[in-house]
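Student: just need the structure, nothing else, for what follows:
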Amino acid sequence: MPVETITAHGVLIADHSQHMIDIVAAMLRHAGRRDIRSATDAAGAMFELKRRDFEVILLDDGLAGTDSVEFVRRLRHSEDCRNRLTPIVMMASMPDGQRIAAARDAGVTEFLRKPFAAAHLETRLEAIRKAPRATIETDDYVGPDRRRRAAPDLGTGERRER
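Tutor: As a prediction, this is how the structure comes out:
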């Protein structure tokens, strides 16, 4: 029986398609990731998320067993889940603006439109690693700060010259 290796860089891929899981896992292995777990439905994903820590979650918008946006919302508000603040990259085949906004408002960190290249996935993972965003917790929202850039200091001096 193989022994499970758990690292600080674990990735969970939650997708209804085992074929897509295999493709994304191959992309991650090519990028040097070795600690990869997967789930094909919401129950399996939640089992993995409560079992151990992950560095990032790759979540398909069509995950079996639940609405993925609602899954993110429940995860972010779940006080007993060790991965409630873990960065989430949502993957979707046919997202529209409303769905992307709903995912962002539920607490998704990054978004990937399928099909995507390995370079696109690596770019999202690098953005999460290089520029982690602070966590915001309110009654209505738990997740990454949605602001991506620092606001200029508008409180000093005149904004325009006379």
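
Student: make it CA atoms for all contacts and neighbour counts henceforth
Tutor: OK.

Student: can you show me the strands along the chain?
Tutor: Assigned by DSSP state E, the strands in the chain fall at 11-14, 36-39, 56-60, 88-92, 110-113, 135-137, 142-144.

Student: now do the last one: which elements does it pack against?
Tutor: The reference is to strand 142-144. With contacts defined as 3 or more C-alpha pairs under 8 Å, 6 or more residues apart in numbering; DSSP states H and E, strand 142-144 has these neighbours: helix 68-77, strand 135-137.

Student: again, 10 Å this time
Tutor: helix 68-77, helix 97-106, strand 135-137 (3 or more C-alpha pairs under 10 Å, 6 or more residues apart in numbering; DSSP states H and E).

Student: please give me the structure for this one as well, since I'd like to look at both together:
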Amino acid sequence: MPQDKGLVLIVEDEAHIADLERLYLTRDGFGVHVESDGRAGLAAVRRLRPVAIVLDLGLPGLDGVEFCRRLRDGGDWTPLLMVTARDEEADRIVGLELGADDYLTKPFSPRELAARVRTVLRRAAGPPGEPVLTIDALTLDPSRRSVHLDGRPVELTTTEFNLLAYLMRHPGQVFSRAQLQAHVWGYADYRDGRVVDVYVSQLRGKLRDASPIRTVRGVGYSADPT
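Tutor: Below you'll find the model as predicted:
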């Protein structure tokens, strides 16, 4: 199959897992490059400019958490799917707070991994030709993947952008956490609504008083003008 969907960087120190990920992503039409440690992975991001990154959190040396921190602190917002063998909520939340776009817990189906990568990239691309969205002093341009507040740019991760865009497309409409997971993440994990709360908190931190996101207690979230 021609590898015409772009290059995915896998940063994984377990060779058998990396081989499976490479196999299924290659079958899906992606080019794949593998690194086994965090420092080499960061260098590969700068050198190869992948369309997406599959990152193991439990790397030796420079671990996945520090990898993600350095990547985002450097202004690189390449879509990132993190993989962890640890099932504790805290590990997932830390990764998401640092700017990961999605996660999988080992063991996982390699078919699901490929599907998650496709979903993250599809969300990052957004629908073509969509008009600019505005609520008060906040503007969001889906085609340019840009957000401005009072004319000043606001840096958002891929998932922060997608969540804000979805809410702004439906002003005043209240969505449950499961509904937001289904529409923004492409799946709903009813045991893990906390993921949505993390991203809402991050958006509010970046938008401060201009955040249009309102909590509807016992239901979910909506985007409303002040």
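
Student: returning to that earlier point: among the strands of structure 1, which comes closest to residue 50 of structure 1?
Tutor: Set against residue 50 of structure 1 and scored by C-alpha to C-alpha, the strands of structure 1 come closest in strand 11-14, at 11.7 Å.

Student: what about that closest one, how far off from structure 2?
Tutor: For strand 11-14 of structure 1, the mean deviation from structure 2 after alignment is 0.6 Å (mean C-alpha distance after the TM-score superposition for structure 1).

Student: using TSV, lay out the strands of structure 1 together with distance to residue 128 of structure 1.
Tutor: Shown next, in TSV, are the strands of structure 1 (distance: least, C-alpha to C-alpha, whole Å):
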stretch	distance to residue 128 of structure 1
strand 11-14	13
strand 36-39	17
strand 56-60	9
strand 88-92	9
strand 110-113	8
strand 135-137	13
strand 142-144	10
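
Student: now render those as CSV, adding mean neighbour count.
Tutor: Below are the strands of structure 1 laid out as CSV (neighbours: other C-alpha atoms under 10 Å):
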stretch, mean neighbour count
strand 11-14, 24
strand 36-39, 20
strand 56-60, 24
strand 88-92, 23
strand 110-113, 19
strand 135-137, 14
strand 142-144, 25
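
Student: so what's residue 85 of structure 2 up against?
Tutor: 56-58, 91, 104-108 (C-alpha atoms under 10 Å, 6 or more residues apart in numbering).

Student: can you list which of those carry over to structure 1?
Tutor: Among the contacts of residue 85 of structure 2, the ones whose aligned partners also touch in structure 1 (both residues aligned by TM-score structural alignment, their matches' C-alpha atoms under 10 Å) are 56-58, 104-108.

Student: so how many other residues sit close to residue 109 of structure 2?
Tutor: By other C-alpha atoms under 10 Å, the residues close to residue 109 of structure 2 number 14.

Student: in structure 1, what sits opposite it in the alignment?
Tutor: Aligned counterpart of residue 109 of structure 2 in structure 1: residue 117 (TM-score structural alignment).

Student: with residue 69 of structure 2 instead?
Tutor: Looks like residue 69 of structure 2 aligns to residue 73 there (TM-score structural alignment).

Student: cool, and residue 100 of structure 2?
Tutor: Aligned by TM-score structural alignment, residue 100 of structure 2 pairs with residue 108 of structure 1.

Student: name the nearest residue to that match, ignoring sequence neighbours.
Tutor: Spatially, and ignoring its direct neighbours in sequence, residue 108 of structure 1 is nearest to residue 88 (5.2 Å; C-alpha to C-alpha, 6 or more residues apart in numbering).

Student: dump the residue contacts of the one you found.
Tutor: Residue 88 of structure 1 sits next to 12, 55-59, 72, 103, 107-111, 125, 128, 143-144 when contact means C-alpha under 10 Å, 6+ apart.
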